[in-house]
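**Student:** From the sequence below, what's the structure:
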Amino acid sequence: MKALLLERLDGQRPLQADRLGWRCFQLGVFVLPSSALFAGLLLLVALIQGSRRRSPWWHDRVNVVLALIAGLMVLGAAAASLRVSALPAYPPSLAWLGLFNWLPFFWAFWGFQPYLADSPGRRRAALALVAGTVPVLVTGLGQLWLGWHGPWQMLGGAVIWHLKQGGNPRGRLSGLFDYANITAAWLSLTWPLLLAALLACWRRWRDRAAGSSWRLWVVLALAAAQVGALYLTDSRNAWGAMLLAVPLVAGPASWLWLLPLLLLTLLPVALATLPGIPALLQDPARALVPQSIWGRLNDLNHHSQRKWASLRITQWSVAAGLIAERPWLGWGAAAFSVIYPLRTGRWHGHPHNIAVDLAISHGLPAAVLLVGLVLWLLIRGARQGMLQGPVFDRAWWAAVLVLAMLHASDIPIYDSRINIAGWILLAGLRCWCPSPGPRAGV
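**Tutor:** As a prediction, the model looks like this:
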């Protein structure tokens, strides 16, 4: 059994990846949603091994940009420490601790690339993420349908799943991530990869490949479970991501018939949700579309009574003032959570937009460079034909886009597991080239 597992792990090893690093990388990606601790240990070994087999990091201009961003962040942390008297409520240690959300992952972006250097390597990583999502689905659906609750501890407390009875917030699927929006982000970023697995299995079944039938049924069951889980997170971002991924993964060849079909499917939702629709049209649409969908999209019984200080637009207006006060090096990591209550009387951990949060914490130059780098990687991949490439490469590009869009109105990347997955996706995006290179292994 052990020999069979190792043989399986050694398969399709990219040319630049050594055997130990390749094994640890795949296992780390697989256990990532279940345990940040064990995934971190495995991926650290992979990162060290991957860094040993690379050309110098400065040969890639993207790494030079990341080094510049890192320097700006360190300067900002030092500045925040020196002006502590101007904001006594802000502990200067936060400015330095906040760097761990970014600087180690700049290294990971470079060191993980040997494992994602070709399409088969990215496909392996994508399937590991899909398989690792199974515990998320099982715990989440069990939480809402079977009343499961925790905390569940394994290996003497090394792994703890904080399952809250009835979901967190109440009635929303959260599973082992313990908060619905974080679960929604994980399910959203893995959804394109699962779609790619489904398409690949369907094509094998259509070609009557051996063993294709049972694989197709397994992946169909996983896809159905993930759609149900995404719906039960009650996250509008996740619902949008679920629809966005479908045409991107299916590829441009399907758009002629798929896009009109999606628009036709969304028409009743739009009629049921949008204001100003005549009752003659809206009432039948609301009878057809579940109230949990159009009510959530219309903010019915959810946020209509929220205080002004809780709304996104208020957070962003306050954040704009903070950026204008200290535009170059920012206020220090997590400063928003300290300053916002002082100015509004309500607490929020972050401003629900990654670009805004980066600008407040580390300054506008760092924010523009980092957000611009991600957008450049996406545009570069699209221009070089990634959306016309193999199905798992299309899904990879879609997963990065989905995760980037989620950060326009939330910041799930501050969960370590989402953060690691996001930088793995970015590393794979950087590795894309129209003509994949050779690979080693069997």
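**Student:** okay, CA-based contacts and neighbour counts for the rest of this
**Tutor:** Fine.
**Student:** can you give me the strands for the protein?
**Tutor:** 152-154, 159-161 (DSSP state E).
**Student:** Counting neighbours, show which residues of the last one come out buried.
**Tutor:** Looking back up the chat, that one is strand 159-161. Using 16 or more other Cα atoms under 10 Å as the test for burial, strand 159-161 gives 160-161.
**Student:** Buried ones in stretch 35-55, by neighbour count?
**Tutor:** 35-40, 42-47, 49-51.
**Student:** for stretch 318-333, that is, sorry about that
**Tutor:** 318-319, 322-323, 326-333.
**Student:** Just the terminal-to-terminal distance for it.
**Tutor:** End-to-end distance of stretch 318-333: 16 Å, with Cα to Cα, to the nearest Å as the criterion.
**Student:** Tell me the gap between that stretch and the middle of its chain.
**Tutor:** With Cα atoms, centre = their mean, to the nearest Å as the basis, stretch 318-333 stands 26 Å off its chain's centre.
**Student:** OK, contacts around Leu43?
**Tutor:** Residues near Leu43 by Cα atoms under 8 Å, 6 or more residues apart in numbering: 24-25, 28-29.
**Student:** on that earlier part again, nearest to Val219 among the strands of the chain would be which one?
**Tutor:** Val219 sits nearest to strand 159-161 of all the strands of the chain, at 25.1 Å, using Cα to Cα.
**Student:** The structure of the following sequence is requested for comparison with the preceding one:
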Amino acid sequence: MLILPLFPAMGAIGLFVVLIRVWQCRFEQIIKNHFNWCLAIVAVLFLISSALAEYPQEAWLGLANFLPFFLLFIALKILIQHPRQLRQLSWCLILPSLPVVMLGFGQIFAAWDTPPLLESILGWQLEPQGIPEGRMSSVFNYTNFLAIYLAIAFTLALGLWLDTWRTWRNQRSSTQTWTLLLLSLILLSDISGLILTSSRNAWGLALISFLAYALYMGWGWLVGGVAGLASTILWASFAPHLGGEQLRKVIPAFFWARLSDQMYPDRPVETLRLTQWQFCWDLIKERPLFGWGLRNFTPLYKAKMNLWLGHPHSLILMLSAETGIIATLLLLGIVGKIMIQGMLLLIKKPFNSSGLIFFSYLVAFGCCTLFNLSDVTIFDLRVNTIGWILLSAIDGVVRSKSTTSSIVKHQDIDLRKRAS
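**Tutor:** This is a model prediction of the structure:
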């Protein structure tokens, strides 16, 4: 995970080795887990959808964005079962974000590009001025992939910073001080990168993450301050005739013009999200059970609109149109159940010092989910992998805590029987 963002091929090979090893050693445990069978049913529905697809070749290729990650999720939730592992994993996920943003700065401000030899080794290209032009994309092939990656890194880094800060208040050692400084640098770097992606979704997610931590820590004054600042920016963006025009003189145009879409006023109707979503809805009504096949949105949209578009900017609508309503609802149910169990565990079970770190995983995956409501991130290997790893970590800790609680309960019952 430490090398995955900067060296995707090597990171993927390492994870593949882990996947194979866990499945070899824990095969019986895996197949006896009823929850895993639900994911297997989703996989079968995806296969049926691909067999019935309008463009079968595209659909079979599209399975690569899901099936290997189902297997990885099942394997990693067996390995990650203790809250202390979450802290180690968080460091592995956030440390690469620092060089990623540094490369992005060079891309935007110094027009850095990637030498052909280095590009063939690393597997990514640094495009001068970003993709699209003027928006930081760094080592990713589009700015929105960088945006969600930095939103996740920012959320986990903020959790580590707050956790370290609580320790530092009681024990001001030099190690804790240097750790705080490093985490502060990472946070500042991630925020700068998020701003330069010009991703409205990522800006909103960073704000939501900040508010979530403020609520968790019980800092009502900070919640009010951040909410007030956000309301002021929204006012300037969407209500110029109700006093917003005066606020625009204070708030940088970079923010209110991007939020109100005035930065790109002449966008074709075919590129608008509402147009894409309406097209998906029409596809769902025509084939509600098994859909049109994975990755079939692009050729279908091109045939209708005469425009190539990689995805419809909504994972839920895309899955419903491409794989059918049944498979989509079942997959959403699996993910939703894990998140609900994670939140209930955080409320009911004592985590001691690890509660904040576990909370950071819930917030980070929640951000990933919200981002996919108006975009699709599964087409980038690194972002897709990180999302499934966050979910597997949550599920692994939930099941470990539940098992431990059950064992303790049975031991307590046995002791009472013996005593009586």
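**Student:** ok, back up a step: find the pair from the buried residues of stretch 35-55 of the first structure with maximum spatial separation.
**Tutor:** Farthest pair in the buried residues of stretch 35-55 of the first structure (Cα to Cα) is Ser35 and Ser51. Separation: 23.6 Å.
**Student:** how near is the residue lying farthest from the centre of the first structure to Gly111 of the first structure?
**Tutor:** In the first structure, counting by Cα atoms, centre = their mean, Leu280 sits farthest out from the average C-alpha position, at 40.3 Å. To Gly111 of the first structure, Leu280 of the first structure is 59 Å away according to Cα to Cα.
**Student:** Give me the subset of the buried residues of stretch 318-333 of the first structure lying in helices.
**Tutor:** Counted as lying in helices by DSSP state H, out of these, are 318-319, 322-323.
**Student:** Go through the second structure and flag its longest helix.
**Tutor:** As assigned by DSSP H, the longest helix anywhere in the second structure is helix 381-419.
**Student:** And Arg287 of the second structure, how far from Trp281 of the second structure?
**Tutor:** Arg287 of the second structure sits 10 Å away from Trp281 of the second structure, taking Cα to Cα as the criterion.
**Student:** I'd say Thr155 of the second structure and Leu207 touch.
**Tutor:** No. Using Cα atoms under 8 Å as the test, Thr155 of the second structure is too far from Leu207 to be in contact (9.9 Å).
**Student:** ok, those two, which is more surrounded?
**Tutor:** Using other Cα atoms under 10 Å as the criterion, Thr155 of the second structure and Leu207 rank with Thr155 on top: 30 against 15.
**Student:** so where in the second structure does stretch 120-139 of the first structure end up aligned?
**Tutor:** Counting by TM-score structural alignment, stretch 120-139 of the first structure lines up with residues 84-103 of the second structure.
**Student:** who's in contact with the matching stretch?
**Tutor:** 1-3, 5-6, 80, 112, 126, 138-139, 150, 153-154, 156-157, 160, 186, 189-190, 193, 354, 357-358, 393.
**Student:** for stretch 376-389 of the first structure, same thing?
**Tutor:** 248-249, 251-252, 393-394, 397, 400-401, 426, 429-430, 432-434.
**Student:** at 6 Å what do you get?
**Tutor:** Contact with stretch 376-389 of the first structure is made by Arg394, as judged by Cα atoms under 6 Å, 6 or more residues apart in numbering.
**Student:** Pull up the distance across that stretch, start to finish.
**Tutor:** 19 Å.
**Student:** repeat for stretch 28-41 of the first structure
**Tutor:** Taking Cα to Cα, stretch 28-41 of the first structure runs 8 Å from one end to the other.
**Student:** same deal with stretch 403-416 of the first structure?
**Tutor:** Start-to-end, stretch 403-416 of the first structure (Cα to Cα) is 14 Å.
**Student:** residue range for it in the second structure?
**Tutor:** Against the second structure, stretch 403-416 of the first structure falls on residues 368-381 (TM-score structural alignment).
**Student:** Other residues contacting that stretch?
**Tutor:** 313-315, 384.
**Student:** Export the ones in helices among the buried residues of stretch 318-333 of the first structure as CSV, with columns for distance to Arg204 of the first structure.
**Tutor:** Formatted as CSV, these follow (distance: Cα to Cα, whole Å):
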residue, distance to Arg204 of the first structure
Val318, 54
Ala319, 51
Leu322, 55
Ile323, 53
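**Student:** residues touching Ser209 of the second structure, list them.
**Tutor:** Per Cα under 6 Å, 6+ apart, neighbours of Ser209 of the second structure: none.
**Student:** Can you find the partner of it in the first structure?
**Tutor:** Under TM-score structural alignment, Ser209 of the second structure pairs with Ala245 in the first structure.
**Student:** same check, this time on Phe358 of the second structure
**Tutor:** Mapped onto the first structure by TM-score structural alignment, Phe358 of the second structure lines up with Asp393.
**Student:** Quick check: chain neighbours aside, which residue is closest to its match?
**Tutor:** Closest residue to Asp393 of the first structure in three dimensions, ignoring its sequence neighbours and counting by Cα to Cα, 6 or more residues apart in numbering: Met386, at 6.3 Å.
**Student:** any idea how far whatever residue of the first structure lines up with Ile326 of the second structure lies from Ile69 of the first structure?
**Tutor:** Correspondence of Ile326 of the second structure to the first structure, assessed by TM-score structural alignment: Pro365. In this view, Pro365 of the first structure and Ile69 of the first structure are 8 Å apart by Cα to Cα.
**Student:** overlap in contacts of the two?
**Tutor:** With the criterion set as Cα under 6 Å, 6+ apart, the contacts of Pro365 of the first structure and Ile69 do not overlap.
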